[in-house]
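Participant: with the input below, show me the fold.
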Amino acid sequence: MHTRYTAEGTVTPSCSKSHITYVVNIDDKITNLNIDFSYEPKCLDDMEISKHLIQGCLNTYCKDVNSYNQEDWKAYLPLKNLLTLSIDGPDGFRGAAHRLVNHQQISISKESATYGFIKGDMLPGRWIITISVHAVVTDHCTYKLHVWEGESRDEDMDTL
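Facilitator: Take a look at the predicted model:
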């Protein structure tokens, strides 16, 4: 395993609907690129805050505020943070993982790629990893990103 990049950060509700971009410069030919991405917490556990957020959205986005029962907000539980990944290589778009899980492992090589990504030549140059911060419903949400080349997986993401 050869680590190419590591990053970690914290986002808050004000970061919702934004993007964080990391550029990984690969100067030599590689056979594959692996990405381990995780964030936490996944869910908002506070029922009162959840109720307030959901009812606020219902009031904003429902055409007729009186068309829903006061207890309908419970149908939207649990509220979840959502951060997703997109990758662009030197030759353009290589895929996106807009999945609901908060821990993802992605691998791209000439012969294969994780579902949602495009296999192909592993060119030297700028590889761009974009974290799309769709929603942060907790006070804060921390993330970790580890990019490496090689077959072995770093078993301990906590070392970042």
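Participant: C-alpha from now on. contacts and neighbour counts both.
Facilitator: Will do.
Participant: quick one, strands of the protein?
Facilitator: Shown for the chain, the strands assigned by DSSP state E span residues 2-11, 18-26, 32-40, 82-89, 92-97, 103-109, 125-135, 141-149.
Participant: next up, for comparison:
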Amino acid sequence: MNLRFETAGTLTPICSKTHLAFRFHLPQPSDELHIQFSYVPKRLEDPVTAEREIKTALHRDATEKQQQALIERWEEFFPLQNLITVSIDDPEGFRGSAHRHDPVQLHKLSETEASPGFTAGELPKGIWTVTLSVHCIVTPDCHYELKVWEGEGE
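Facilitator: Next up is the predicted model:
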């Protein structure tokens, strides 16, 4: 394993609807690249906080006609979940994305194979970008970790 990039951080609800772009350098073409991403917690399990957040969102986003029926059924939206997704760009452009709900993800890129959502092909030298799209953070904080390495295994 040849570690190329590693970071970790904490997100809060104010970070929702933002993107974090992390750049790393491959000094020479590579045969295989791995991207490991995880975040915790996945869910907001507190029903009191969830009820307040769900009702606030329904008042803000639903039409008046829809609001009452939806507010009475707020529990159907529980538990709320954090959502962060991953996209990758190589020096030449977009290589794909993993818009999944999984809080733990391991992606592989090589010339002959790639994880679903990504494109197999040459792994050129240069500046690569891993973008974390922070769709929604509903918990008071959410910790993430991102690691990129070349070669097999960890």
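Participant: fetch the TM-score of the aligned pair.
Facilitator: Overall, the chain-to-chain superposition scores 0.96 on the TM-score scale (TM-score structural alignment, normalised by the length of structure 2); 153 aligned residues with a C-alpha RMSD of 1.1 Å.
Participant: using TSV, lay out the strands of structure 1 together with mean neighbour count and distance to D72 of structure 1.
Facilitator: Putting the strands of structure 1 into TSV (neighbours: other C-alpha atoms under 10 Å; distance: least, C-alpha to C-alpha, whole Å) gives the following:
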stretch	mean neighbour count	distance to D72 of structure 1
strand 2-11	14	29
strand 18-26	14	29
strand 32-40	21	27
strand 82-89	22	22
strand 92-97	17	31
strand 103-109	18	30
strand 125-135	19	21
strand 141-149	19	27
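Participant: most distant residue from the middle of structure 1?
Facilitator: Summary for structure 1: using C-alpha atoms, centre = their mean, the residue whose C-alpha lies farthest from the chain's mean C-alpha position is N66, with a distance of 35.5 Å.
Participant: dump the strands of structure 1 to a markdown table, plus distance to G56 of structure 1.
Facilitator: Listed next are the strands of structure 1 as a markdown table, based on distance: least, C-alpha to C-alpha, whole Å:
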| stretch | distance to G56 of structure 1 |
| --- | --- |
| strand 2-11 | 22 |
| strand 18-26 | 21 |
| strand 32-40 | 24 |
| strand 82-89 | 19 |
| strand 92-97 | 29 |
| strand 103-109 | 29 |
| strand 125-135 | 15 |
| strand 141-149 | 21 |
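Participant: for Q70 of structure 1, which of those strands is the nearest?
Facilitator: strand 125-135 (23.8 Å; C-alpha to C-alpha).
Participant: in structure 1, which residue is most central in space?
Facilitator: Closest to where the C-alpha atoms of structure 1 average out (C-alpha atoms, centre = their mean) is T84, at 2.5 Å.
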